[in-house]
Structure formats: structure tokens, C-alpha cells
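> need the 3D shape of this:
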Amino acid sequence: MKKTLKLSLVMLLAFTMILAGCGNNKPANNSGSSTEGGSTEASSGDNTASTKSNAKIGLVTDIGGVNDKSFNQSAWEALEALNSESGIEHKYLQSGSSADYIPNLNQFVQGGYDLTWAIGFDLGDATKQVADANPNAKLAIIDSVVDAPNVQSVTFAENEGSFLVGVVAGLTTKTNKIGFIGGAESPVIKRFEVGFIAGVKAANPDATVTPTYAGAYDKPDIGKSLASQLYDSGADIIFPAAGQTGNGVFNEATARNKAGGATKVWVIGVDKDQSLEFGDEVTLTSMMKRVDVAVKTITQEVIDGKFEGGKITTLTLKDDGVGLPETSKANLSQEVLDKVEEYKQKIISGEITVPAE
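Predicted coordinates:
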């Protein structure tokens, strides 16, 4: 039976993650060998933990890859932190295409891993199939709900966090033209888009948002090209929700600002605090999505023998599961920050209901 539960330890664990250094923006070691199907693997058993755990945790990425500087990387960094704290054995398999999802999941499940993570909406069907075929295995998935008694599912209110960065964009734009670049169209990315547009319109009814989709999460060159088109059309802020594809947006914006154009352009980061990777000079703010907290919380449940299969967790603005990072203060005035806080409280109280589709 499904159970819906909020993570009561989100804020505490978020603080713990900061102390543990999960803000580290170094990419995970991805120099492992190739496996059949085009996937890539890497593992780590090195640790300095004082309290050891024998748990073995596997993580399967979507095609965006573990070094996407976004949510796959956040998930892996959570396991890296747990390795340092408790000595878990952890390994990832990077999927080269959707054909790799089931083989990669099966490699961990059949290898006797204590928990297998599926990172991304696209892995939903594969996770269901593997879970049904292996009822004694424990699995967990980010961004999708899998109806199986041995799977924990975690989703996020991306629309709520995106509304807040939309407020920032609406109050910051000089041209009243703003862009949104999604990866592949899905319910998850649609929540980003519609929440963002709603936030822009709430803060600045005169501003327009042009949404476009790259059709992929692993194509920085496409992201760069789409960003170029949007900036050429007058947009001065772009919000990409597109994994590695979004890195190309940062590259385009950085190049334009270095060239000294008449209008400074900005990018709004996604999933992680992307100013840590690309710098405050181009990152206006970021829509944080605490994948790291979710991965760490549920993995710790496995370590402690408290895993609950069939549980569905939705992390919202109220849970601190989405929101803006502290580094937003680098570029945003107190007036803008106060306005963001005002809208945040209205969303939490229910005064504002943010559209999700």
C-alpha cells in the first residue's frame, strides 16, 4: 500500500549535508570502464569513517550522466558523503541510452546490493519492471512514482521553487524578455516551466517568457545554440532545466558577458547551487532541488534497517525540499529577497497555489 510522507528531517539533513561538504562542485570520478550497452561505471570504497557500515549502494543515472552538475551529481555526492561518514560501498552506472536502464538496475539488484537508486523520471518503467521481477530487492527512485512494495519514490514540488526564481527573473530583467529551456518534455520539466512562468507574471506582468525544449539532457551544444537564439531575441535571463544541456546555456552567457555586450545576460541555475560551478558573475540564482537530502535520508534508512517499501515522499517548499540558495545574496537586492520571502510564505500558507501543468 502506498503511503505519503513528508521528510521531517529535511532541514536537519540539509544542514548536515553542508557540514559534510556536499557543496563540493568537483565532479564524481568517472574514469571507470565501459560496460555492455554503452553505460559507464565507477565505484568507491575509500573512506575515513569512524563508524563503519557494510551497506552496498548502487546508483543508476539517466542519460544526463553523473557529472551533469545537476541532480545526478547531487545524488552521487550524497552517497560520497555517506561513504565518508559511515563507510558504505557505493557505485554508479551511467546510462548511455534508455536501453541501459534495466541492465544497469539489474546489475546492482542481482549483485546483492542493499539499495539500488534510479535517478530520473525516465527510469520509472524500468524500475517497476526490475522491482516486480525481484521482490526481495530494495530500490528507490527520484522524480517518479513506482507502485511497488519494494520501492521508495521521491518527487518534488519543482513548480513551487521555480515560481520563486520566476519572481527573481521578473524583478531583475531589464528587457522584459526571459527564456526557459527544458530538456525532454515530461511532467517533471513541465512543472519547472509553468511554475517559472507563473512567478515571472506575478512579479512583473509586463514580462514575457519564451519556453523551448532541447529534446535531450546531455547536449550542451544544443543548449548553447538555443540560448544564443533567445539572447539574440532580447532575452536577458534564461532558466534551463535540462541537465548537461543547460551547461551550454552557461557557456553562451559567459562568452557574451566577456565580449562586453550592451546588455548583461544571466542564467538561473537548477537542482544545485550552480554558482559554485559557473560563478556569481553569470548565475543570477538557482532553483535548488534537494535530491542530495532525499538520497541521503533514504539510504540512511537502509543502513539503519528502517527502509519502508511502497512509501511516496513529496518534498515541497514547506519542507525546504526546493528553494533558493544562500548565495543568491551575491546578486539580489534585499528588496528582491524580501519579495521572494513574501511569495514563499504565501505559497506555504496556501494563499497562492502554484500551477503544476
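> C-alpha from now on. contacts and neighbour counts both.
Noted.
> how about the helices of the stretch 151-300 of the chain, start to end?
Using DSSP state H, counting those that start in this stretch, the helices found in the stretch 151-300 of the chain span residues 158-172, 187-203, 220-232, 245-259, 275-278, 291-303.
> want to throw the ones you listed into JSON lines with mean neighbour count?
Below are these laid out as JSON lines (neighbours: other C-alpha atoms under 10 Å):
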{"stretch": "helix 158-172", "mean neighbour count": "29"}
{"stretch": "helix 187-203", "mean neighbour count": "24"}
{"stretch": "helix 220-232", "mean neighbour count": "20"}
{"stretch": "helix 245-259", "mean neighbour count": "21"}
{"stretch": "helix 275-278", "mean neighbour count": "18"}
{"stretch": "helix 291-303", "mean neighbour count": "22"}
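> nearest to N150, out of those helices?
helix 291-303 (12.1 Å; C-alpha to C-alpha).
> okay, the angle between the strand or helix carrying E341 and helix 187-203?
Using DSSP states H and E, E341 falls within helix 334-349. For helix 334-349 against helix 187-203, the angle by axes from the mean of the first three to the mean of the last three C-alpha atoms, to 10 degrees is 120 degrees.
> list the buried residues for helix 334-349?
336-337, 339-340, 343-344, 347 (16 or more other C-alpha atoms under 10 Å).
> need the helices of the stretch 151-300 of the chain in a markdown table (columns: distance to E80).
A markdown table is the format used below for the helices of the stretch 151-300 of the chain (distance: least, C-alpha to C-alpha, whole Å):
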| stretch | distance to E80 |
| --- | --- |
| helix 158-172 | 25 |
| helix 187-203 | 26 |
| helix 220-232 | 26 |
| helix 245-259 | 23 |
| helix 275-278 | 18 |
| helix 291-303 | 10 |
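> one more to put side by side:
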Amino acid sequence: MLLKKALALSISGLLALGAVGCSGGGDEGGESGEKSIRVAMVTDVGGVNDQSFNQSAWEGLQKAEKDFGIGASYVESTQDADYVPNLETLLDSNNELIWGIGYKLSEAIKTSAENNPDQKYAIVDYSYGEETPENVVGVVFKAEQPSFLVGYIAASMTETDKVGFVGGIAGDVIDGFEYGYRAGVAYANKELGKNVEVLVQYAEAFDNPAKGKAIANSMYQQGADIVFHASGGTGDGVIEAAKEQNKYAIGVDRDQNYLAPENVITSAMKRVDMGVYNLVEELKDGKFEGGSTKVYGLEEGAVDIAPTSSDNVPKEILDKVDGIKEKIVAGEIEVPLNKETFEAYTETLK
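Purely as a prediction, here's the structure:
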């Protein structure tokens, strides 16, 4: 009898563990025990707890679950080879909408969408432009805008006239962060009569905190006193280095001040949660517009500096940042998003 009871408990424990592994949201609801709409997401290799855009996406989906009564779930990817099978898993689970979180899923999403034209898909941080399949919506953010703002803050606050940027993997998305940041520094240099240098290095990974920490430590040793990262989970190491070296770091995507309240002076926020939430609401209302791309920026309130910035950034600097925001929204400042537009922008500052 005891053996049977122990076996039963063991089996139930394994079942519970399996459920947690692939889903963070329940599917119960209504009299039939099922939600009317099921929405799921596939993370990139950073995982759902990356303190960055994957986590933000999941928070948006959880909020949609709470507000709209949908069924929400996710599947984590530990390597790039997981993307296709993970999408297949969610396709077999009868989800009305399947998300790919991050540009690294772009090929897998497009192939899956073309092979399953009746299935709705969405992807964060990627636009297929005119080649967007009719059952796919791209959700992109003007990451260069908040990066410009934190670049201005970094250049205004540095005491060594040297700041750093740690990127995950080079590409269109991270270009926006890097060159927006460098442009913000350049703008501050012109305004303040400074000559702040920007150190730049890529970790070639979004899931390697040890590499992020090593790069940040190297930058601090070279004299940088503020380092901005746009590297997903790799950035956890950047923030850890700042804390250990008693230097400053700038977070990304979410307000990352809670990771090191005295060291993370601000964050370049990109409200992935808002983009996910809004599209799920449109799906619920029957307004899903496949074959399109949604673009979010300062004007939509989807990018900005972190609300905790006032904890570490002087008010006079934040007041100037508010003025810069107004100029960006009004089109008076066109923030560069890649090397070509950055070089053109810096010419205007001479």
C-alpha cells in the first residue's frame, strides 16, 4: 500500500514538473475547462527569465491572460535548433496565435507561417517588409530613441570621459541600440563641450553573463565608468561587474534598476510587453491584421528611459532629457539607427 502511494505521488510530481517546464499560464477557464483563445510564445535562447525582452514579452502575455481571460503559455529555447520544433509543438497545441520572441526566430516563423497559412503568427523585433506573410504581424521598436537618451545621460554623468557599450550579436536590432547610444553621446559632447569616448564590444551571445561580465570589467579597467548593454541575459554579467567594481551600468528593455539599485542609473526601455499585450487585444477583438508591421516609439509611449532614473540621475539632466524627447517626437532630432545614418548624423553636429 505504501509503495503504491509513493509511486502515485512520484508520478503526479513528474507531471507537475513537466507542466511548469513548457507553460507559465494555465489553460483552465469557463465551463468547458478551456480558454476561448489560446496564445503562446517561443523564447529565443535567452530564456523566459532573461531580465530582458523575453521576460517582458511573457509579462505582456500574462497581463493579457489576466485582463482578457485568454490561455497563455510559452516554450523556452536553449539553442537555435530548438526554434522549429518548438513552433511545431505550439502548432499542435491549437494556439490561435503563436509568437516568436526576437529576430533570431525570423526564418523559423516565416517558414512555419508559409507552411501553415491558417495559423496566426507574430514576431518581436523583426519586419519582413513587403514579404510579410498574410498570417504574420511583425512588432518592432525604435530602440535607437531610448538609446539616444541614455547616451546623453551617460555622457553628461561620466567623470572619466569614457563610457562603454556591450552588444549581444551585431545586426539591425542591436545596431539601433549601439548607434542611438553613440549619437546621444555625440549630441551631449556638442552641447556640453566634452569629448566623451565610447568603447564598443560584442559578446556574440544573448545568454552568456560570464562573457558580459568579462567585457564590462575590461571596459572599466580601460577607464570607462558607465557601461550600457543591449545583450539580453548576457547583460546580467555587465550589471554584476558594475556592482562589484562600484561603477555604473545602464540596463535595457525593462527597468533593470532592481538588479543593482545603486549601480544601474537608468535603462533604455523597450516595452515588448506593451506590443504583445496590444496585439493580443486586437486578436480578441477580431482586428488581427496579418501581413503588416507595427512600429512603436516614443510617441506611442513604448520606448523611454526607466522610471527609476530619478534615483541616480540628477534632475537637471532629466529635465534636459525631457526636452530632447520632445525634439525627437517633433522630428527635430532624427536619431540614427545604423552606421550609415550615424555618420550622416554626426556630420550635422560639426
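> now the TM-score, please.
Comparison of the two superposed chains (TM-score structural alignment, normalised by the length of structure 2) gives a TM-score of 0.86, and 313 aligned residues with a C-alpha RMSD of 1.9 Å.
> you'd agree D172 of structure 2 is up against N338?
Yes. D172 of structure 2 lies in contact with N338 (C-alpha atoms under 8 Å); the separation is 7.4 Å.
> sorry, back to before: what's the mean gap between the helix holding E341 of structure 1 and the aligned bit of structure 2?
In the superposition with structure 2, the average deviation recorded for helix 334-349 of structure 1 is 1.1 Å (mean C-alpha distance after the TM-score superposition for structure 1).
> what span of structure 2 is that helix aligned with?
Using TM-score structural alignment, helix 334-349 of structure 1 lines up with residues 315-330 of structure 2.
> and the matching stretch, how far from the chain's centre?
23 Å (C-alpha atoms, centre = their mean, to the nearest Å).
> what does stretch 265-283 of structure 1 give?
The answer for stretch 265-283 of structure 1 is 14 Å, by C-alpha atoms, centre = their mean.
> over to stretch 293-312 of structure 1?
With C-alpha atoms, centre = their mean, you get 18 Å for stretch 293-312 of structure 1.
> and if you look at stretch 224-244 of structure 1?
That offset, for stretch 224-244 of structure 1, works out to 19 Å (C-alpha atoms, centre = their mean).
> structure 2: matching residues for that stretch?
Going by TM-score structural alignment: stretch 224-244 of structure 1 matches residues 213-233.
> just stretch 74-92 of structure 1 next, same as before
Stretch 74-92 of structure 1 maps onto residues 56-74 of structure 2, going by TM-score structural alignment.
> what are the buried residues along the matching stretch?
For stretch 56-74 of structure 2, by 16+ other C-alpha under 10 Å, it's 56-65, 69-74.
> among these, which lie within strands?
71-74 (DSSP state E).
> most widely separated two among those residues?
G71 and Y74 (10.5 Å).
> neighbours of G96 of structure 1, just the number please.
19 (other C-alpha atoms under 10 Å).
> kindly report the same for the one 3 residues further on.
Per other C-alpha under 10 Å, the neighbour tally for A99 of structure 1 reads 13.
> my read is it is in a helix, agree?
Yes. The assignment for A99 of structure 1 is a helix, going by DSSP: H, G, I helix; E, B strand; the rest coil.
> ok, now which ones touch the equivalent of D285 of structure 2 over in structure 1?
Aligned counterpart of D285 of structure 2 in structure 1: D304 (TM-score structural alignment). Applying C-alpha atoms under 8 Å, 6 or more residues apart in numbering, we find D304 of structure 1 in contact with no residue.
> from E185 of structure 1, how far off is D304 of structure 1?
37 Å (C-alpha to C-alpha, to the nearest Å).
> try A157 of structure 1
17 Å.
> and stretch 125-137 of structure 2, what's buried?
Residues 125-128, 132-137 are the ones in stretch 125-137 of structure 2 that count as buried (16+ other C-alpha under 10 Å).
> in structure 2, which residue is most central in space?
F53 (2.7 Å; C-alpha atoms, centre = their mean).
> just checking, that residue touches Q256?
No. Applying C-alpha under 8 Å, one finds F53 of structure 2 not in contact with Q256, separated by 11.4 Å.
> give the contact list for the counterpart of S127 of structure 2 in structure 1.
Using TM-score structural alignment, the partner of S127 of structure 2 in structure 1 is V145. Applying C-alpha under 8 Å, 6+ apart, we find V145 of structure 1 in contact with 124, 153-155, 312.
> mind running it again at 7 Å?
By C-alpha atoms under 7 Å, 6 or more residues apart in numbering, V145 of structure 1 lies in contact with S153.
> ok so, going back, ok, A157 and E185 of structure 1, which is more surrounded?
Each of A157 of structure 1 and E185 has its neighbours counted (other C-alpha under 10 Å); A157 has more, 24 against 14.
> before we move on, the earlier item: could you find the closest non-adjacent residue to the residue nearest to the centre of structure 2?
D253 (5.8 Å; C-alpha to C-alpha, 6 or more residues apart in numbering).
> that neighbour: neighbour count?
If we define neighbours as other C-alpha under 10 Å, then D253 of structure 2 has 28 of them.
> tell me which residue of structure 1 matches up with it.
In structure 1, D253 of structure 2 lands on D271 (TM-score structural alignment).
> my guess is its match meets D292, correct?
No. Counting by C-alpha atoms under 7 Å, no contact exists between D271 of structure 1 and D292, whose distance comes to 9.7 Å.
> so what's the residue count around K35 of structure 2?
K35 of structure 2: 18 neighbours (other C-alpha under 10 Å).
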